[in-house]
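[1] coords please:
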Amino acid sequence: MKIIAMIPARYSASRFPGKLMKDLGGESVILKTYKAALNTNLFSEVYVVTDSEIIQKNISDAGGKVLMSKKEHECGSDRIAEAVENIETDIVVNVQGDEPFIDEVSLSKLIDVFKKDTHQEVDLASLKVQITNKEDIENPNNVKVITDVNNMAIYFSRSVIPYHRDAAVNVKYYKHKGVYAFRKQALLDFYKTPMTPLEAAEKIEAIRYQEIGKKIKMVETTVEAVGIDTPEDLEKAKKYLNL
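    The predicted model follows:
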């Protein structure tokens, strides 16, 4: 199986414009993420996929592989699908460009899903992490996921799912982490399908995969990503590196 990593990288970000080019230990955030993905040794190839000439130059000047997006895209899956269409691979792993401290263990678990899936019944694998705080559970910015007994995703929602009607019943809540591993064909099928009704309502791209019949295996992790969404997050990342 050929497994590649794709790192979608937009320059503009509403909460923190240009965050991927901010300095983190002498390198940009996106370059540090790219090198971290390479250093896992999990992938045949690692690419940054961007709409920005600034990011393209930063990665290519460092000897990295970078692809330019030809179109505007609504989500990371679309950006990756356009880039991977003419690349020969079996599995594509989406690595978040604003998470330079890559969780190698979780990525390995995602890849293992496909290594064990001898009948090719799984189209995507993604991560979930248990949440217990009431605010986190009720926060619509946290996408929740429910699964069946085999950890196949049933549904994703910004609402509280499941609804805890009976307080005597022990219920666990899981947040979806937007890290995916895809079979290439699932990614292309997603790309060729217009936004679906439930996806449009919830603004969750994982739902489109479900609405077109793709099977998503969820893998539980206990690692919360150190993402850089705000200037405060960048300062935390610097402290994490002891800078």
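[2] alpha carbons only for contacts and neighbour counts from here, please
    Noted.
[3] what helix or strand is residue 208 on?
    Taking DSSP states H and E as the definition, residue 208 sits inside helix 205-211.
[4] can you pull the buried residues of that helix?
    Buried residues in helix 205-211, counted by 16 or more other CA atoms under 10 Å: 205, 206, 207, 208, 209, 210, 211.
[5] is it true that the first one touches residue 196?
    If I follow you right, that is residue 205. No: Residue 205 is not in contact with residue 196 according to CA atoms under 8 Å; the separation is 9.2 Å.
[6] which residues in this protein form strands?
    3-9, 23-24, 27-28, 45-50, 66-68, 91-94, 124-131, 144-147, 153-157, 173-183, 216-220 (DSSP state E).
[7] and for comparison, fold this next one:
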Amino acid sequence: MSQAFTVVIPARFASSRLPGKPLQDIAGKPMVQHVWEQACKSRARQVVVATDDARIVAACRGFGAEVLLTQVAHNSGTDRLAEVAIQLGLAGDDLLVNVQGDEPLIPPALINQVAANLAAQPLAAMATLAEPLEDAAALFNPNVVKVITDCNGLALTFSRAPLPWARDALACNPDQLPADVPYRRHIGIYAYRAQFLADFVAWGPCWLENTESLEQLRALWHGARIHVADALEAPPAGVDTLADLERVRRLLGA
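    Got it, this is the predicted structure:
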């Protein structure tokens, strides 16, 4: 029997590219409600929205979600999850899945997958997902995070840089990916053990995390293991910009 888990949806009101993003209307509902409804379709025993804004608290209570008001001054979503784990009184070996508040189309199967993967990996502190990267332009795009794992599916590193660098092949033809290199794009959904979240916050940011602006590098810097598996299905893109929002509105018939 798979281990029970809690889904936490961090939802910040402030966004430089799309202010008030969690409350943006999509088909008559705030975006965070779509995320919550998708998460409720997973096998999670509990789905909680974590926010720093009273307007999001009011909206979530309006559609029946459990919501926690957290501190404003968190460096990352993972730091916010650590506060939630404390507020919920979770035990150290309890599992949490972080589902971003700007993923209104997140497939429930991916939530179940990442939780089950962590439950099956007792030596890992975190689990996440990836998918094959088959476009040379994406390899060179710093907004596309690349991941390399070892033979056991544990992450060696994540980077915004082209990784791994196929020295000879890319020097000859940078517009085509070499067929014998399994390039992978990281998908930003995570499962954690509650005790690890406390450790993560206590460590504080490291220079590598700050340099790449990738918080998962803090875990690797301190020797924690991250399990990575290919997603069972391709995740739809999230909402970062107004153009993304309009695309999702069209998909959902708004």
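[8] tm score of chain vs chain?
    After superposition, the two chains reach a TM-score of 0.93 (TM-score structural alignment, normalised by the length of structure 1), with 240 aligned residues with a CA RMSD of 1.5 Å.
[9] what does the helix holding residue 208 of structure 1 correspond to over in structure 2?
    Matched against structure 2 by TM-score structural alignment, helix 205-211 of structure 1 falls on residues 215-221.
[10] follow-up on the earlier one: mean deviation (superposed) between the helix holding residue 208 of structure 1 and structure 2, please.
    Superposing on structure 2 and averaging over aligned pairs (mean CA distance after the TM-score superposition for structure 1), helix 205-211 of structure 1 comes out at 0.5 Å.
[11] Show me what residue 8 of structure 2 aligns to in structure 1.
    Matched by TM-score structural alignment, residue 8 of structure 2 corresponds to residue 6 in structure 1.
[12] Oops, could you answer that again for residue 133 of structure 2 instead?
    Under TM-score structural alignment, residue 133 of structure 2 pairs with residue 131 in structure 1.
[13] ok, its match - how many residues close by?
    16 (other CA atoms under 10 Å).
[14] for it, what are its contacts?
    137, 172, 173, 174, 175 (CA atoms under 8 Å, 6 or more residues apart in numbering).
[15] swap in residue 14 of structure 2?
    20, 21.
[16] Residue 178 of structure 1 now?
    With CA under 8 Å, 6+ apart, residue 178 of structure 1 has these contacts: 126, 127.
[17] Please, where are all the helices along structure 1?
    In structure 1, the helices defined using DSSP state H lie at 29-39, 53-61, 76-84, 104-116, 134-138, 184-191, 197-202, 205-211, 231-240.
[18] post-alignment, the longest one versus structure 2, mean distance?
    Once superposed with structure 2, the aligned residues differ from helix 104-116 of structure 1 by a mean of 2.0 Å; criterion: mean CA distance after the TM-score superposition for structure 1.
[19] if I look at the counterpart of residue 97 of structure 1 in structure 2, how far off is residue 135 of structure 2?
    If you follow residue 97 of structure 1 across to structure 2 using TM-score structural alignment, you land on residue 101. Distance of residue 101 of structure 2 to residue 135 of structure 2, given as CA to CA, to the nearest Å: 27 Å.
[20] Please apply the same query to residue 166 of structure 2.
    Taking CA to CA as the measure, residue 166 of structure 2 falls 14 Å from residue 135 of structure 2.
[21] now swap in residue 251 of structure 2 and tell me
    Residue 251 of structure 2 is 24 Å from residue 135 of structure 2, where distance means CA to CA.
[22] What of residue 238 of structure 2?
    19 Å.
[23] quick one, which of the two is more surrounded?
    Neighbours per residue (other CA under 10 Å) separate residue 238 of structure 2 from residue 135, with residue 238 holding more: 17 against 12.
[24] Tell me how far the equivalent of the more buried one over in structure 1 lies from residue 234 of structure 1.
    Matched by TM-score structural alignment, residue 238 of structure 2 corresponds to residue 227 in structure 1. Distance from residue 227 of structure 1 to residue 234 of structure 1, counting by CA to CA: 9 Å.
[25] can you check residue 163 of structure 1 too?
    36 Å.
[26] Now for the residue most central in space within structure 1: which residues touch it?
    Within structure 1, one residue has its C-alpha closest to the average C-alpha position: by CA atoms, centre = their mean, that is residue 179, at 2.6 Å. Contacts for residue 179 of structure 1 were tallied using CA under 8 Å, 6+ apart; they are 93, 94, 95, 96, 126, 127.
[27] which one of the residues you listed is nearest residue 217 of structure 1?
    Using CA to CA, residue 126 comes nearest to residue 217 of structure 1 of the contacts of residue 179 of structure 1, at 6.4 Å.
[28] measure the closest one to residue 95 of structure 1 for me?
    Taking CA to CA, one finds residue 126 of structure 1 at 11 Å from residue 95 of structure 1.
[29] shared neighbours of those two, which are they?
    Here residue 126 of structure 1 and residue 95 have 179, 180 as joint contacts, going by CA under 8 Å, 6+ apart.
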